[in-house]
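Asker: Sharing a sequence plus its predicted fold:
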Amino acid sequence: MVYHSPQADVWRNLALEAHLLDRADLDRPLLLTWAGCEAVVLGRNQNPWRECDPEALSAAGVPLARRVSGGGTVYHDPGNLNYGVITDRTRYEPERVYAVAERALAGFGVRLERVEKTRLYVRGRKCSGHAFAFRRGRALHHGTLLVEADLERLERMLTPALPALETAAVPSVRAPVANLAEFAPGLDIPSLRDALERAFIELFGSGPRLRLSLNDAEEEDLTLREAQLRAPEWLYGRTPPFSADLPGGRRVRVRRGRLDDGRGDWFRPEIPEP
């Protein structure tokens, strides 16, 4: 099964991934692709203040979201293509999922190189990161592909508010990045999406792209998941405990995104002295 989400909203698409992971008919593996608006997306177990500056993102009108999978923080804009393979856990083969992108890009003369477990590079620069979620006997393996993104803005949006703090949160691995269009002039989101779909069908034997149709109960589930992903309790409350020194020398401890000082306010690095 091959689906493309026409939605641009980051929370809607993240909710759709989670919905399909939990509820899709997985007689055959499923491919979902989407390209959305500008956003910064955290991994499930990350600290937003170490990965970016939530206040600066808000001032710039850039959404900050947290997904259900692990891994590092990624920047999305309309020049970024997102894709995910969802399958029964017993049928999950990581190599075949990576091969979808590798085969698709090979058709444009681009050779991807795997670095460690989750990153794809071209000529020493990162163009794709991957993350995973496993639950209820199912697997989600998804990734981003930088096609023609604004890389200067990417760097600005991923500048942390508090780069040095004490935490067990999973850190992102910083690396030089590149757009795939740099290595394949003329490559764009639609052409790469079509190539990914062809490669997926060749590797997994699934049929052509289908229109994603949800019944009333599924739409209700999707709406509920989207609301949960938007909630501060998910975005900030999932943050592992940490300690930090604020400007002016004040040291704070934060648990579940709230100050551990008896007041329980949501943490902000600019909180003034009491």
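Answerer: Yes, it's here.
Asker: make it CA atoms for all contacts and neighbour counts henceforth
Answerer: Will do.
Asker: would residue 31 count as being in a helix?
Answerer: No: assessed by DSSP: H, G, I helix; E, B strand; the rest coil, residue 31 does not belong to a helix; its assignment is strand.
Asker: need the contact list for it.
Answerer: For residue 31, the contacting residues are 1, 2, 3, 83, 84, 85, 86, 197, 200, by Cα atoms under 8 Å, 6 or more residues apart in numbering.
Asker: go again using 7 Å as the cut-off
Answerer: 1, 2, 3, 84, 85, 86 (Cα atoms under 7 Å, 6 or more residues apart in numbering).
Asker: Kindly reformat the residues you listed as TSV and extend each row with distance to residue 233 and neighbour count.
Answerer: Formatted as TSV, the entries for the contacts of residue 31 read as follows, by distance: Cα to Cα, whole Å; neighbours: other Cα atoms under 10 Å:
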residue	distance to residue 233	neighbour count
1	34	24
2	33	21
3	30	17
84	25	20
85	28	25
86	26	29
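Asker: could you pull out the helices for the protein?
Answerer: Along the chain, counting by DSSP state H, helices occupy 10-23, 48-51, 54-60, 94-106, 151-157, 189-204, 216-230, 232-235.
Asker: Go through the ones you listed and name the closest to residue 125.
Answerer: Of all the helices of the chain, the one in closest proximity to residue 125, counting by Cα to Cα, is helix 151-157 (12.2 Å).
Asker: A further structure is provided below for comparison with the first:
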Amino acid sequence: MLRLKVAYTSIEDPYLNLALDEVAVRRFLEPFLRIWMNSEAVVMGVSSSLSAEVNLSEVRREGVPLARRFSGGGTVFHDSGNLNYSIVVPRSLVGDWGPELLYGRLLTAVLKALMNLGAEPEVRNQTDVVVKGRKVSGNAGYFTSTSNLLHGTVLLSSNLDKMRRLLRIPPLNAKSTADPVKYRVGNLIDLVGRRVKMEEVRVALVSSFSELLGLRTEECELDEEVAEAKKLVSKYRDPSFIFRK
């Protein structure tokens, strides 16, 4: 019987987490969800302009790791107040999804999870989840010949002041057509009026993705995938990749 495989990883190395997402989308031929956190890091999209989106002098001054992921989207700040999710959906299950279907379908699970936590979320700019006019979740997608990946964030109690120091918000190359809510971030705990716990967010996300896909969940270990990611991680630590744009 097909199940939604679920993994909770304790890895906080931003480079290894990026490598693990790449391994997951290439290896998993069944639905897979990973819930994870990074230590402090600034993470750019594959095509992000460093000079336009990152305050590099401040990043270096504060000693925050700078990384670049393999998917698109803009630059984000991760810390211990930020929960991340990565979901892989095989094309054999859902067919040939493009970006509109990927975001349109899978983000309904994120909306449902946040609703179950007491929020009133909506999607703006196709990839942003907004509560009370504040962006609490940003998302990016990646496609292979066999699978689709959506990975994103939930800002629960992130250090927004530090985020604003490290990132250029809005970026210097901001699109004039983008809804400006993209650059107005907020923490979930400030928007729902109670101290939402990280574990509540984990449970809500797993439940909502399970319900969306109509699949029961099954926890799994990632020993082989982590071993493969460790072989790949040098790509993400390579300055020529990080500073490519």
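Answerer: That came in fine, so what should we check first? Please read these numbers as outputs of a predicted model, since none were measured by experiment.
Asker: hang on, the earlier thing: would you mind putting the contacts of residue 31 of structure 1 into a markdown table with distance to residue 216 of structure 1 alongside?
Answerer: Rendered in a markdown table, the data for the contacts of residue 31 of structure 1 read as follows (distance: Cα to Cα, whole Å):
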| residue | distance to residue 216 of structure 1 |
| --- | --- |
| 1 | 21 |
| 2 | 21 |
| 3 | 19 |
| 84 | 24 |
| 85 | 24 |
| 86 | 22 |
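Asker: in structure 2, which of those residues remain in contact?
Answerer: When you map these onto structure 2 and apply both residues aligned by TM-score structural alignment, their matches' Cα atoms under 7 Å, the shared contacts are 1, 2, 3, 84, 85, 86.
Asker: With respect to residue 11 of structure 1, which of these is nearest?
Answerer: Set against residue 11 of structure 1, the nearest of those by Cα to Cα is residue 84 (15.3 Å).
Asker: Could you tell me which residues make contact with the alignment partner in structure 2 of the closest one?
Answerer: Structural correspondence for residue 84 of structure 1 with respect to structure 2 (TM-score structural alignment): residue 86. With contact taken as Cα under 7 Å, 6+ apart, residue 86 of structure 2 is in contact with 33, 34, 35, 149, 150, 151, 152.
Asker: In structure 1, which residue is most central in space?
Answerer: Computing the C-alpha centroid of structure 1 and ranking residues by Cα atoms, centre = their mean puts residue 41 first, at 5.1 Å.
Asker: Counterpart of that one over in structure 2?
Answerer: Residue correspondence to structure 2 (TM-score structural alignment): residue 41 of structure 1 is matched to residue 43.
Asker: From residue 190 of structure 2, how far off is the closest residue to its match other than its chain neighbours?
Answerer: If you skip the residues right next to it in sequence, residue 43 of structure 2 has residue 67 as its closest partner in space, 4.7 Å away by Cα to Cα, 6 or more residues apart in numbering. As for residue 67 of structure 2, its distance to residue 190 of structure 2 is 28 Å (criterion: Cα to Cα, to the nearest Å).
Asker: So between the two, which is more surrounded?
Answerer: Neighbours were counted for residue 67 of structure 2 and for residue 190 using other Cα atoms under 10 Å; residue 67 has more, 23 against 12.
Asker: Am I right that residue 86 of structure 1 is in contact with residue 139?
Answerer: Yes: here residue 86 of structure 1 reaches residue 139: they are 5.7 Å apart, a contact under Cα atoms under 7 Å.
Asker: got the contact list for stretch 175-182 of structure 1?
Answerer: Against stretch 175-182 of structure 1 from outside (Cα under 7 Å, 6+ apart): 125, 126, 127, 146, 147, 148, 149, 187, 188.
Asker: Which residues are in contact with the residue in structure 2 that the second one lines up against?
Answerer: Spelled out, that is residue 126 of structure 1. Using TM-score structural alignment to pair residues, one finds that residue 126 of structure 1 aligns to residue 135 in structure 2. The neighbours of residue 135 of structure 2, taking Cα under 7 Å, 6+ apart as the test, are 128, 129, 181, 182, 184, 185, 186.
Asker: Could you find the counterpart of residue 106 of structure 2 in structure 1?
Answerer: With TM-score structural alignment as the criterion, residue 106 of structure 2 lines up with residue 97 in structure 1.
Asker: And for its match, the neighbour number?
Answerer: Counted with other Cα under 10 Å, the burial measure for residue 97 of structure 1 works out to 21 neighbours.
Asker: And the residue lying closest to it once chain neighbours are set aside, how far from residue 93 of structure 1?
Answerer: In space, residue 97 of structure 1 comes closest to residue 85 once its chain neighbours are excluded; the distance is 7.0 Å by Cα to Cα, 6+ apart. In this view, residue 85 of structure 1 and residue 93 of structure 1 are 10 Å apart by Cα to Cα.
Asker: Ok, residue 207 of structure 1 next?
Answerer: Residue 207 of structure 1 sits at a distance of 19 Å from residue 93 of structure 1 (criterion: Cα to Cα).
Asker: just residue 151 of structure 1 next, same as before
Answerer: Where residue 93 of structure 1 is concerned, residue 151 of structure 1 sits at a distance of 31 Å (Cα to Cα).
Asker: With residue 56 of structure 1 instead?
Answerer: Distance from residue 56 of structure 1 to residue 93 of structure 1, counting by Cα to Cα: 39 Å.
Asker: Which of the two has more residues huddled nearby?
Answerer: Set residue 56 of structure 1 next to residue 93 and count neighbours by other Cα under 10 Å: residue 56 wins out with 15 against 12.
Asker: give me every residue that touches the more buried one.
Answerer: In this structure, residue 56 of structure 1 makes contact with no residue, judged by Cα under 7 Å, 6+ apart.
Asker: do the same with residue 52 of structure 2
Answerer: 168, 171, 172, 173.
Asker: The first one matches what in structure 1?
Answerer: Aligned counterpart of residue 168 of structure 2 in structure 1: residue 159 (TM-score structural alignment).
Asker: Burial check on the counterpart of residue 106 of structure 1 in structure 2, number of neighbours?
Answerer: Counting by TM-score structural alignment, residue 106 of structure 1 corresponds to residue 115 in structure 2. For residue 115 of structure 2, the count of nearby residues is 16 (other Cα under 10 Å).
Asker: Next: the one 5 residues further on.
Answerer: Neighbourhood size, residue 120 of structure 2 [other Cα under 10 Å]: 15.
Asker: How about residue 79 of structure 1?
Answerer: Using other Cα under 10 Å, residue 79 of structure 1 has 21 other residues around it.
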